[in-house]
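Participant: have a look; sequence and predicted model below, questions after that.
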Amino acid sequence: MLSIAVLVGCVVAQQPGVHEEEYHPQMPLWTCSSSGCIKQMKSVALDANWRWLHNGQYTNCYKDGDFNQELCPDPVSCARNCHLEGASQEQYGSTYGIKETEDGIKIDFVTTTKYGSNFGSRVYMMDTPDRYRIFKLKNREFTLTVDMFYMPCGLNGAVYFVEMDADGGQAAAEKTGGANRAGAKYGTGYCDAQCPHDLKFMEGKANVIGWNASHDPPIGKHGACCAEMDIWEANSRATAYTPHPCSITGTYICEGIDCGDNSKDERYQGVCDKDGCDFNSWRLGDQKFYGRGARDFKVDSRKKVTVVTQFITEGNRDDGDLIDIRRFYVQDGKVIPNSNVSIAGVRGDSITDKVCSDMKEAFGDVDDFNLKGGLKTMGEALDRGMVLVMSLWDDAEANMLWLDADYPTSRSPTVPGVNRGPCNQDTGRPSFLRAKFPDARVKYSNIKVGAIGTTFGTDASMAASDDGKWADNRRLNEDVLV
């Protein structure tokens, strides 16, 4: 799903850094039952791809789109010579734009220091200082509050689950002859249903086709695939929630056709369902459901909103197959049911195998979702356990058109399913967003998990979000779809 900045060539060592003691920003998690909710303080760790990579002193292993040839003459030497640096509490905020709030975290889009600019970030919820928190969501519900006021077209504030290893891939690296000393504490081990090739570290395997530091960006031979459940992908104009099942279990390091690379026209031959079954209210016919308040939307993205996702199983049993993924919203003290599909041949207000199948047929899309096992397979991944990811990102590959505009661009907007939101074709370009909306940001708070029907209700925290104004050239104009 996510496109990120730079790729380093090798992952045999993954040394932890030596300059800064790693700090994990604090974030509460509530676990709920019929008796009430219990609050625990957890934390988040920054993904390894965003971290400073150096030689153990002060020499960069990667800078200005190129590798240091002395430290990185080949992939194995590069891994042995280079260290992932920790980040202090101050650096989490000033360098990466990740800040603690009273009941969650805030992520800024652009942060600039004397060393350069950082664009977006990705963090994982921790269970201990060295292990990710593993969630098992079948026959459960997951709730969080989001503030999307400062999120224009083209950006994606994403909260989702992926089937990463709790230790960040340390045990897997040992099995393959590598060594991952950094681990989850330093944000290693990422995977998702897009089988990303642009990861720096991958279970102790070199991740380049050939060592060619002059190639920009370097090309990763391998991808990191795993099941993915997108809870919330949104800006202030459009939103979707999407399961992505895979035919493999856990983290799978792909090569060749298994990766399902678009560039090789193999998208639907890979091990994961890259399209997923996306419930996007706008795309599914209700263009008055979610959006900024200049129109009469049922869910006003200018205000905080609590998002509830329920994973319904057969017989309402923990061991039952996943059969439905339901959605509710809570705003201004009111529970708002999900929108109904308003597309010919499709009926429903949640994600079921039938809704997905009917939707794919109505839109003329490949039904890779059901080919990869549908909700049953997605439920099996949820049963094995998944890691919570929170991020803010822009999209260099597709300009986020798949979320909030007409996509694919090769098809007419009048074709059912092509129009996914009200945004323009050019407002998602990263260069445009980084120049015009550097102050964009998102807040995630009040994360709760528990038995069905126990995590949400009215709450004073759902008051209208801060509507302070941006500078004139940065603010979200109610009349302009940017």
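Facilitator: Received, thanks. Residues are numbered from 1 along each chain as shown.
Participant: contacts, neighbours, all on C-alpha from now
Facilitator: Fine.
Participant: what segments of the stretch 151-300 of the chain are strands?
Facilitator: Ranges of strands within the stretch 151-300 of the chain are 156-162, 222-225, 228-234, 239-244, 252-255, 290-291, 299-300, based on DSSP state E, counting those that start in this stretch.
Participant: out of those strands, which is closest to residue 356?
Facilitator: Of all the strands of the stretch 151-300 of the chain, the one in closest proximity to residue 356, counting by C-alpha to C-alpha, is strand 239-244 (10.4 Å).
Participant: helices and strands around the closest one, which ones?
Facilitator: Under the contact criterion of 3 or more C-alpha pairs under 8 Å, 6 or more residues apart in numbering; DSSP states H and E, strand 239-244 touches strand 228-234, helix 374-384, helix 401-404.
Participant: residue 419 is nearest to which of the strands of the stretch 151-300 of the chain?
Facilitator: Closest to residue 419 of those is strand 239-244 (C-alpha to C-alpha; 12.9 Å).
Participant: and that closest one, how far out from the chain middle?
Facilitator: 11 Å (C-alpha atoms, centre = their mean, to the nearest Å).
Participant: so residue 76 sits in a strand?
Facilitator: No - under the criterion used here (DSSP: H, G, I helix; E, B strand; the rest coil), residue 76 is helix, not part of a strand.
Participant: that one against residue 206, yeah?
Facilitator: Yes - between residue 76 and residue 206 there is a contact under C-alpha atoms under 8 Å: 7.2 Å.
Participant: those two: who's more crowded?
Facilitator: Using other C-alpha atoms under 10 Å as the criterion, residue 76 and residue 206 rank with residue 206 on top: 25 against 17.
Participant: thought residue 77 was touching the more buried one, still the case?
Facilitator: No - the criterion here is C-alpha under 8 Å, and residue 206 misses it with residue 77 at 10.6 Å.
Participant: included below, for side-by-side comparison, is a second structure:
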Amino acid sequence: MRALTTLSFASLALGQQIGTYNTEKHPEMPIEVCTAPGSCQKEATSVVLDSNWRWTHVTSGYTNCFDGSEWNTTACPDGKTCAANCAIEGADYSTTYGITTPSSGALQLKFVTKNDNGQNVGSRFTLDVDVSKLACGINGAVYFSEMDEDGGMARFPGNKAGAKYGTGYCDSQCPGDIKFINGEANSEGWSDGAGKYGTCCSEMDIWEANLDATAYTPHPCSVYEQTRCEGTDCGNGSERYSGMCDKDGCDFNSFRMGNKEFYGTGMTVDTTKPVTVVTQFVTDDGTDTGNLKSIKRFYVQDGKVIPNSNTNFDGIDPANDVTDQFCEQQKTLFQDNNYFGKLGGMGVMGKQLTKMVLVLSIWDDHAVSMNWLDSNFPTDEDPSQPGIARGRCDPAAGLPATVEAAHPDAYVVYSNIKFGAIGSTFSAN
């Protein structure tokens, strides 16, 4: 389960009823569309808070439809009735959630924000990013998710709020903690913070990172739009490799791939300083309509272009990008299930990238303490075994109770988001 608030771009993005107590005003965050280096045009885009972290109450008053971790069974005897009885409210982005725009084209997300109701934990191409305040166990994430452009309003009549209020979220983990799915409450079978259903779609993790570790990861699915799952299709537990989506993905983490001096404090990519992150999607014929064959990564820091690190293991060909061959060799050496390849790999991922929503978040991990990103995972395996060590962090450092108490002032800043033709979005000074 992720403790986060998801933010999607309202002009790209993609509860039912709409609350009337708080005015919804989206923070402005312009992005740039580029055709050549130095030739970029700003678009008047803004961000919207995911509906899952908003106040949900009965349409006739202030009574909560969801309180703490439980549904109001009077207002929500079943999913359809709940969607009709309950409204999601406008958000106070700064005071309640710690979401601010310190300058034009920049967005700051605080990790822990104190407010009148207690506290809020978390908040959910090229881009500039500053992760210098993100300790072990915290993830500042930027990713694409194959949500509906309108938040699901057209497909699901029970959804009256739409993208303006951040509805329609999905990702490759098929999360079951989303409160409203397909215009209905996910209240049936709700237990331990999750309901009977999950919400699945493909996901491209552009950037998952903190001060110590980073990874970028494509996650294809067998479906081509946001899809509600149930049972085996959700891929939970022992059915992980039977579900709609590739939950593992095919990750490139420099530390995990054998270069332990590439990313971190004072290293080749120095995480004490802001850095420009460049992700390139390369097709087999060099056109926008070709088949995706490679996902490349570069960094720009202190005026220098830094190519991604190379793999450093016998059994994996020297490479610094994600390809089908890299994924097959990595999965074989690490003794991982190549569900990525089974679901179509790069070819399917390329098709799914044609309609996605950009998501920005900061979160901690209540399932496995972010060990999969920045420590040893699984924690009971030998870290000298290829693929187990993913970063230098102590496995216990990412426990949510520990990290929330020790680093309530943590934050991440995203800025200067650009997209366009390869080579058009960045240059060294």
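Facilitator: The structure has been received and is ready for your questions. Owing to the predicted nature of the structure, the values given are computational and were not obtained by experimental measurement.
Participant: can I get the helices and strands packed on strand 239-244 of the first structure in TSV including distance to residue 52 of the first structure and mean neighbour count?
Facilitator: TSV is the format used below for these (distance: least, C-alpha to C-alpha, whole Å; neighbours: other C-alpha atoms under 10 Å):
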stretch	distance to residue 52 of the first structure	mean neighbour count
strand 228-234	27	24
helix 374-384	32	23
helix 401-404	31	26
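Participant: please tabulate these in TSV, including the columns distance to residue 431 of the first structure.
Facilitator: Compiled in TSV, those are given as follows (distance: least, C-alpha to C-alpha, whole Å):
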stretch	distance to residue 431 of the first structure
strand 228-234	19
helix 374-384	36
helix 401-404	15
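Participant: residue 181 of the first structure is nearest to which of the ones you listed?
Facilitator: Proximity to residue 181 of the first structure (C-alpha to C-alpha) singles out helix 374-384 among those, at 24.7 Å.
Participant: can you name the element that comes right after the closest one?
Facilitator: strand 386-393 (DSSP states H and E).
Participant: which residues in the second structure does that next one align to?
Facilitator: Strand 386-393 of the first structure lines up with residues 356-363 of the second structure when matched by TM-score structural alignment.
Participant: contacts only, for residue 408 of the second structure.
Facilitator: Applying C-alpha atoms under 8 Å, 6 or more residues apart in numbering, we find residue 408 of the second structure in contact with 111-113.
Participant: so what corresponds to it in the first structure?
Facilitator: Counting by TM-score structural alignment, residue 408 of the second structure corresponds to residue 438 in the first structure.
Participant: quick one: secondary structure of its match?
Facilitator: Residue 438 of the first structure - assigned by three-state DSSP - is coil.
Participant: so how far is residue 118 of the first structure from it?
Facilitator: Computed with C-alpha to C-alpha, to the nearest Å, the distance linking residue 438 of the first structure and residue 118 of the first structure is 10 Å.
Participant: which residues do those two both contact?
Facilitator: Residues touching both residue 438 of the first structure and residue 118 by C-alpha under 8 Å, 6+ apart: 109-111.
Participant: out of the residues you listed, which comes closest to residue 53 of the first structure?
Facilitator: Using C-alpha to C-alpha, residue 111 comes nearest to residue 53 of the first structure of those, at 18.4 Å.
Participant: so which strand or helix has the aligned residue in the second structure for the closest one?
Facilitator: Aligning on TM-score structural alignment places residue 111 of the first structure opposite residue 113 in the second structure. Using DSSP H and E, residue 113 of the second structure falls within strand 112-115.
Participant: contacts for that strand?
Facilitator: Applying C-alpha under 8 Å, 6+ apart, the contact partners of strand 112-115 of the second structure are 95-98, 119-122, 404, 408-410.
Participant: what's the answer for stretch 76-87 of the first structure, then?
Facilitator: By C-alpha under 8 Å, 6+ apart, stretch 76-87 of the first structure touches 9-23, 48, 51-56, 61, 71-72, 182, 186, 206.
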